[in-house]
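*Asks:* please find the sequence and the predicted model below.
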Amino acid sequence: MDAGLIVLILLIGLGIVLVVIYNRLVALRQTCNQAWGDIDVQLKQRHDVVPNLVETVKGYAKHEQETLENVIKARQTAIDATSLKGLAEAENMLSGALRQLFALSESYPDLKANENFLKLQTELADLENKIAAARRFFNNAVNEYNTSLEQFPAVVIANSFGFKSRDYFEAGESERAAPKVQF
């Protein structure tokens, strides 16, 4: 075999390896984007349910204006968040405010028995489960993507083409803390 042919075969092989690695990084980045889109859809649905829930509670718990205002403020903060970290913090704040709202319902038996309130509470609980599942999928996709960015030889290609690591959608301190149970 001629030395030029060997070099040509090696260059073609190297080119194929580079294309395969690049395409894998692009596919992983797209998986992260799609996973984030799933979270975003679930969060928007939750944001749409919250005003209906607040309106339902208003009719029964007129003396609990501060709790209702906290829920509304937390929802707006979550809608206005621009960064992943800011959104995670805002969503955790909204989750805490909603927990207070549901705890409030214990003091109002008529509210607790209201069909609309129960329906919204069930819908919100379902959305919370979907958000948790979407967040797990997103964090898994980010983990796979970030790991691929750091592995050799992909790290060389990633740095050359401007691939950047992604942040996880992490639970806030309020979600990590164990709930207090009092009897």
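*Replies:* Here it is on my side, so go on.
*Asks:* only C-alpha atoms for contact and neighbour calcs from this point on.
*Replies:* Will do.
*Asks:* ok, now how distant is the residue nearest to Pro51 when sequence neighbours are not counted from Ala35?
*Replies:* Using C-alpha to C-alpha, 6 or more residues apart in numbering and skipping residues adjacent in sequence, the residue nearest Pro51 is Ile72, 7.4 Å away. Ile72 sits 27 Å away from Ala35, going by C-alpha to C-alpha, to the nearest Å.
*Asks:* show me how far the longest helix along the chain is from its chain's centre.
*Replies:* Longest helix in the chain, counting residues (DSSP state H): helix 3-58. Chain-centre distance of helix 3-58: 14 Å, with C-alpha atoms, centre = their mean, to the nearest Å.
*Asks:* so which elements touch that helix?
*Replies:* When contacts are defined as 3 or more C-alpha pairs under 8 Å, 6 or more residues apart in numbering; DSSP states H and E, helix 3-58 packs onto helix 65-80, helix 115-150, helix 154-161.
*Asks:* make CSV out of those helices and add distance to Glu170 and mean neighbour count.
*Replies:* Formatted as CSV, the helices and strands packed on helix 3-58 follow (distance: least, C-alpha to C-alpha, whole Å; neighbours: other C-alpha atoms under 10 Å):
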stretch, distance to Glu170, mean neighbour count
helix 65-80, 15, 17
helix 115-150, 8, 17
helix 154-161, 24, 15
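*Asks:* let's bring in a second one:
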Amino acid sequence: MIVAIIIVLFILVVISMYNSLVRKRNQIENAFSTIDVMLKRRFDLIPNLVATVQQYAKHEADTFAAITEMRNKTYASLNDSEKADFDKMFSKVRTQFFAVAENYPELKASENFLQLQRSLNETEEQLAAARRTYNASITDYNNAVQTFPTNLLAGMFGFTRKAVLTIPEAERVTPDVKNLFNS
């Protein structure tokens, strides 16, 4: 009788650990889908920004061409890797885009532009929060996959460590604001 109780308890512990790993993996997928929604929202704002700024700045073709090139793809057709590349490219182009807008006082004062800028800033804040949630979910999952005794079960069922989102080295450098507007 005692052996049967020990076996049942062992089975319950294994089931509990497995279910915990599955919940953590699903939490990661949920957190990534939040990032995906924010990237889609940001992606959808691009045509409005381009249309608004193009009315004021016909000769800034390079910046607009880069943004338009990104927008010509359908978001649904992008895979996760392309979405990550889009995110990196947009972050770089966004800075140039608003630097161009600085040259046009009428544009900066335009209610349409200000509303789009607020919407984009809000999206960026939500995207940053979603990335923090995603990385927290990854850390929680990785802890479960790498710590004893769940690491034994994780290895048996193919749960592997996942990588957290990181920013490129170039974005970690503090910008030189003094020279930003002198170039």
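*Replies:* Noted; the coordinates are in hand. None of these values were measured; they are calculated from a predicted model.
*Asks:* distance to Ala171 of structure 1 for the helices and strands packed on helix 3-58 of structure 1 - can I get that in TSV?
*Replies:* Output for the helices and strands packed on helix 3-58 of structure 1, formatted as TSV (distance: least, C-alpha to C-alpha, whole Å):
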stretch	distance to Ala171 of structure 1
helix 65-80	14
helix 115-150	10
helix 154-161	28
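*Asks:* closest one to Leu28 of structure 1 among those?
*Replies:* Closest to Leu28 of structure 1 of the helices and strands packed on helix 3-58 of structure 1 is helix 115-150 (C-alpha to C-alpha; 5.4 Å).
*Asks:* to which residue of structure 1 is Arg25 of structure 2 aligned?
*Replies:* For Arg25 of structure 2, the aligned position in structure 1 is occupied by Arg29, per TM-score structural alignment.
*Asks:* and for the residue nearest the centre of structure 2, nearest residue in space, chain neighbours not counted?
*Replies:* For structure 2, the residue nearest the mean C-alpha position is Ile35 (4.5 Å; C-alpha atoms, centre = their mean). The shortest distance from Ile35 of structure 2 to any non-neighbouring residue, by C-alpha to C-alpha, 6+ apart, is to Ala130 (5.4 Å).
*Asks:* show me what that neighbour lines up with in structure 1.
*Replies:* Under TM-score structural alignment, Ala130 of structure 2 pairs with Ala134 in structure 1.
*Asks:* with Ala113 of structure 1 as the reference, measure out to its match.
*Replies:* Taking C-alpha to C-alpha, one finds Ala134 of structure 1 at 31 Å from Ala113 of structure 1.
*Asks:* and if you look at Leu87 of structure 1?
*Replies:* Distance from Leu87 of structure 1 to Ala113 of structure 1, by C-alpha to C-alpha: 33 Å.
*Asks:* then Glu66 of structure 1?
*Replies:* 22 Å.
*Asks:* got it, and Thr147 of structure 1?
*Replies:* Counting by C-alpha to C-alpha - Thr147 of structure 1 and Ala113 of structure 1 are separated by 50 Å.
*Asks:* also Asn140 of structure 1?
*Replies:* 40 Å.
*Asks:* ok so, going back, my guess is the match of Arg25 of structure 2 contacts Asn146. True?
*Replies:* No. Counting by C-alpha atoms under 8 Å, Arg29 of structure 1 stays clear of Asn146, with 9.2 Å between them.
*Asks:* and Ser165 of structure 1? What does it align with in structure 2?
*Replies:* Aligned counterpart of Ser165 of structure 1 in structure 2: Arg161 (TM-score structural alignment).
*Asks:* what about that match, neighbour count?
*Replies:* Neighbour count for Arg161 of structure 2, taken as other C-alpha atoms under 10 Å: 15.
*Asks:* pretty sure it sits against Thr147.
*Replies:* No. Contact criterion C-alpha under 8 Å: Arg161 of structure 2 and Thr147 do not qualify, at 11.3 Å.
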